[in-house]
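Chemist: here's my sequence, what's the structure:
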Amino acid sequence: MSPSFPIRTECPPGACECDRERLLADPEADLRVLMLTKEEEKKLVARLENLADLAELRRFEERIRAQLGIVIRVEPGAREVRTARGIAIEVEARPGLCRKTRQTIPAAIRRSLEKNPEIVYALLNARDLLGDA
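Modeler: Okay, here's the model as predicted:
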């Protein structure tokens, strides 16, 4: 059965381990992740690079989870956080999610954090790591 919405094109053989074909073959599979076409991914990355505050980041995490089924976690790292590089950004692996996309989304969020350090401070303060400093 073919989905009724445009889906992401197939990755070159050997370039990805997204299991797209196995996902398409399963009639019970959640195909929402395939709705993230390359064009839509570019739009998403552009939006993620221009986040204004922590609340907007959290809204994006929820919308991406609800609309595409992609789970993104943005948390202070296990070790000391001195820069935006110390923030742990994880995109959960799932069938149909391209390896390159799993690298692109965190990179876009990291660029946004570096542009707006207020987001990093709010993220740290939400965990009470700054102690209202």
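Chemist: every contact and neighbour count from this point should use C-alpha atoms.
Modeler: OK.
Chemist: hang on, residue 88 in a strand?
Modeler: Yes. Remark: residue 88 belongs to a strand, assigned using DSSP: H, G, I helix; E, B strand; the rest coil.
Chemist: to compare against the first, here's the next sequence to fold:
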Amino acid sequence: MIADMDTPPLRQPCPPAVCICRHRELLDDARGDRRILRLTRHEERRLLERLENLQDLDDLRHLQRRMHEQLGIRLEVAPGHHEVRSARGIAITFAEQAGLCRKTRRAIPAAIRRAMERRPEIVWRLLDSFDLLGGA
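Modeler: Next up, the predicted model:
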């Protein structure tokens, strides 16, 4: 059987009982949002590299929009409920989504935090966008 050249490559499923991604379930459901399956391991590495090299808060917001448009990933980046003293105090959460691998759920926030540690002005702008600096 020859693969359709118009069909993008899909992510290979995680081994059974190792992940919570529900990859097979998503493939079997014709009505499900399959965009996340376009995030192959190669594309995931490219995304993580891009996230690690964020330039500013606008760049982060742009990537959040693109991840939602292209992959269906809803990513929320906001100050945590407790005092924020570093990039570790920023809450990075995902909306529930079938097909999003457990490892990817850990790797994306880690890449964003590394970018924030390299460029603390991203954290400051984020805090300011929530008016947590009080106009300082």
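Chemist: what are the boundaries of the helices in structure 1?
Modeler: Assigned by DSSP state H, structure 1 shows helices spanning 20-25, 38-49, 54-68, 99-115, 117-126.
Chemist: contacts only, for the residue nearest the centre of structure 1.
Modeler: By C-alpha atoms, centre = their mean, the mean C-alpha position of structure 1 lies nearest to residue 105, the distance being 4.3 Å. Residue 105 of structure 1 is in contact with 45, 48, 91, counting by C-alpha atoms under 8 Å, 6 or more residues apart in numbering.
Chemist: most neighbours among those, please name it.
Modeler: Each of the contacts of residue 105 of structure 1 was scored by neighbour count (other C-alpha atoms under 10 Å); the top score is that of residue 48, with 22 neighbours.
Chemist: just checking, it touches residue 110?
Modeler: No. Counting by C-alpha atoms under 8 Å, residue 48 of structure 1 does not reach residue 110; the two are 9.0 Å apart.
Chemist: let's have the helices of structure 1 in TSV, adding distance to residue 12 of structure 1.
Modeler: Conversion of these to TSV gives the following (distance: least, C-alpha to C-alpha, whole Å):
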stretch	distance to residue 12 of structure 1
helix 20-25	11
helix 38-49	14
helix 54-68	22
helix 99-115	12
helix 117-126	36
